[in-house]
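Participant: Sequence isn't available, so here's the structure alone:
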């Protein structure tokens, strides 16, 4: 590194000093750059390898870099899904003294993809709708904490696969403002910005031949409005019902949980007549299932992934008649007998393809399909072997997406079977039976 720079960060990684700050970002050498898919940005953004992980570096002005860094840190404290801000680098200059732009450094979100890379060839209608649904959920969460985005778009969002759906993360907070509470006008303004931007982004994909012909970009973009309003009403809307219908309180809570949200407080007011009750969720937060799974098993998963794993845990309880077992004991047993053996059975060279929770979710889907095709229950070991050989090894590595898709592997995969017994190899004792329990399909 030539010259001096100023680095502002909560915790400075010394490896930051080794990056070529004396060069404009566009001239950085290949050995400093990580090749990752990226979205459209008004600023130059490049990825770099740093201490065993990848960072995104965005050139901008020092004022905007400082503002966005502070905003991202604030959003993190509010538990909003967003990228992790690492540092601001200012006072950059070239070897001949030319002043260079400041940069914002954020940690690359592992297993995440920009919307253009979600499907490398064409974007199917159901995928396009899932992306918009995920963005609507993110926008609701931002508005609940009082954040006005000002530039809602697919390009300013990263997506992680979440059990067949997608979870959305805010990437660009440059235009955002944080208020105590947003007005209806501010929320509608953000919603309209998102609707117009999404339509434009999908039309751009369509012009490039990356959108299937039966997708209507305007119809898909209008979907964010409907999805957003449904979520907002469920999360913040007041509800009135007769005193005799108090069961509807539980029904409301269940609907919110089904949408992936939890409730911290309810305001229930009995009116003068004593015959009507009003319910108002005061403080809400996403992640009901992921928090429950983390508490029970220590597994940190996306919301839909967590819901799928918890459902599998419930199926395990029913399959082995463990209705009276303590929930925490059951979770420990399920993790030790089912989840962990499956993950251990994945060859080490393939474990970076997907997150463990996503691998397990996809395995359940694969096992169910095998059972439907064959008309019989499929042992867990057989399902794992089939999934590895026929599905997982052909996926791109979503941990970093550094390399492009490769040709199909030709070497056979030898599947470790420790901890997972097939029907033919299992003993007659109940422990072995439980270790290879069968998902009811």
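Facilitator: Thanks, I have the structure now. For clarity, every value in this text was computed on a predicted model and none was experimentally measured.
Participant: can we go C-alpha only for contacts and neighbour counts from here?
Facilitator: Will do.
Participant: most remote residue from the chain's center?
Facilitator: Most distant residue from the mean C-alpha position of the chain: residue 273, 46.8 Å away (CA atoms, centre = their mean).
Participant: Alongside the first one, take a look at this:
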């Protein structure tokens, strides 16, 4: 290693020192490279094995690397879904002392997939729609936090399965800017237009490569993010006016926000001078309503839709036990010990890298429902579990870290597209 590296990191992994920083990133040896599928990037990005996990290393300028590292850390403190910044490394030189580009190191998000890995031969309309919906929700969360992205696209986002939907995570914050006073309507509209144009371009690129379903219109799908964003923004931040006799609509508004996965920290309520109408407006909303409830009750950390599904099963368990007077936390501990943990322990060790435990549980519940429908009886969970492991889970590709085929072409099996595919196997 030539020269003296400068490493900026909150917690330095000693393994960083063992990487070949004296070589340009494009020349790094295959033994340290993790062949993961990645999106389109203006910078050279390589995935690298570091101890027991994988990191993404991006060559850029010192100023941009430091800025993006600080921005990602700030977004994490705001509880925004994004990749974990590991380090900024500068003062790189080769063996002859020639300066090399600084790099930003981020941790690869387990069980995540770039949009180009979410199809096999073609990207189906249902999958494209769910990706756009997930990106719209991420954009709303960013805007509520006062973050202007400036480069919204599918390529700058990672997606994780979330109980039949997808959860979106910001990957590239290089162009982003955080505003303490919030964003103007013009800034939000600018981000929306960037998203619409970029998504249309990305889907048209797939269409040119014959990897887009014939029924999918790239422009129509890209325009969906605008409609979905406006619906979410209106629901989360819009004022509402109604007659004083309809005060039940206050609770209804809160319930709708909770259904979207958001909590209300403060709700502004005022009446007019005549006392006949009521105005309400959520002042501060925060995402993760179901995730936080599940974490509080069981200690399980899951995606928002996964948490909603697990909580539904927990509520069903409580109802079937006919012990509504028993404390919720007691029932939750019992459900965890008697239902969830026995299922996760029953998964063979060689299959635990296929999906996250919460996603396995969600898919198992779906599998059991379809078995019961097909066979006209209530299939026991243990029987459904055996069938799910043998007919579904065993045939899935590992998603803890999706690896490219040796040819470098992304040709994943059809069961990776979405959960609807495996239902036909039941």
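Facilitator: Happy to help now that I have it. Since the structure is predicted, the reported quantities are computational estimates derived from the model, not experimental observations.
Participant: picking that back up, ok, now which ones touch the residue farthest from the centre of the first structure?
Facilitator: Listed by CA atoms under 8 Å, 6 or more residues apart in numbering, residue 273 of the first structure has no contact partners.
Participant: could you pull out the helices for the second structure?
Facilitator: 62-77, 125-144, 185-208, 218-237, 248-259, 289-298, 304-321, 328-335, 341-346, 357-375, 381-391, 419-423 (DSSP state H).
Participant: any chance of those in a markdown table, plus mean neighbour count?
Facilitator: Converted to a markdown table, the helices of the second structure look like this (neighbours: other CA atoms under 10 Å):
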| stretch | mean neighbour count |
| --- | --- |
| helix 62-77 | 18 |
| helix 125-144 | 21 |
| helix 185-208 | 18 |
| helix 218-237 | 18 |
| helix 248-259 | 15 |
| helix 289-298 | 19 |
| helix 304-321 | 19 |
| helix 328-335 | 16 |
| helix 341-346 | 14 |
| helix 357-375 | 19 |
| helix 381-391 | 16 |
| helix 419-423 | 15 |
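Participant: and residue 15 of the second structure, which of those is closest to it?
Facilitator: helix 62-77 (19.1 Å; CA to CA).
Participant: roughly how far is that closest one from the heart of the chain?
Facilitator: 19 Å (CA atoms, centre = their mean, to the nearest Å).
Participant: count of residues packed around the nearest residue to residue 9 of the first structure once chain neighbours are set aside?
Facilitator: Spatial nearest neighbour of residue 9 of the first structure, excluding adjacent residues (CA to CA, 6 or more residues apart in numbering): residue 87 at 4.4 Å. Neighbour count of residue 87 of the first structure, defined by other CA atoms under 10 Å: 24.
Participant: What residue in the second structure is paired with residue 29 of the first structure?
Facilitator: With TM-score structural alignment defining the correspondence, residue 29 of the first structure maps onto residue 29 in the second structure.
Participant: now its match: how far from residue 232 of the second structure?
Facilitator: 46 Å (CA to CA, to the nearest Å).
Participant: Quick one: map the residue farthest from the centre of the first structure onto the second structure.
Facilitator: In the second structure, residue 273 of the first structure lands on residue 274 (TM-score structural alignment).
Participant: Contact partners for residue 266 of the first structure?
Facilitator: Counting by CA under 8 Å, 6+ apart, residue 266 of the first structure has contacts 279-282.
Participant: quick one on the thing from earlier: distance of the match of residue 29 of the first structure relative to residue 127 of the second structure?
Facilitator: Distance from residue 29 of the second structure to residue 127 of the second structure, by CA to CA: 35 Å.
Participant: Please apply the same query to residue 359 of the second structure.
Facilitator: Distance from residue 359 of the second structure to residue 127 of the second structure, by CA to CA: 17 Å.
Participant: re the thing from before, give the contact list for the residue nearest to residue 9 of the first structure.
Facilitator: Residue 87 of the first structure neighbours (CA under 8 Å, 6+ apart): 7-10, 12, 69, 104-106.
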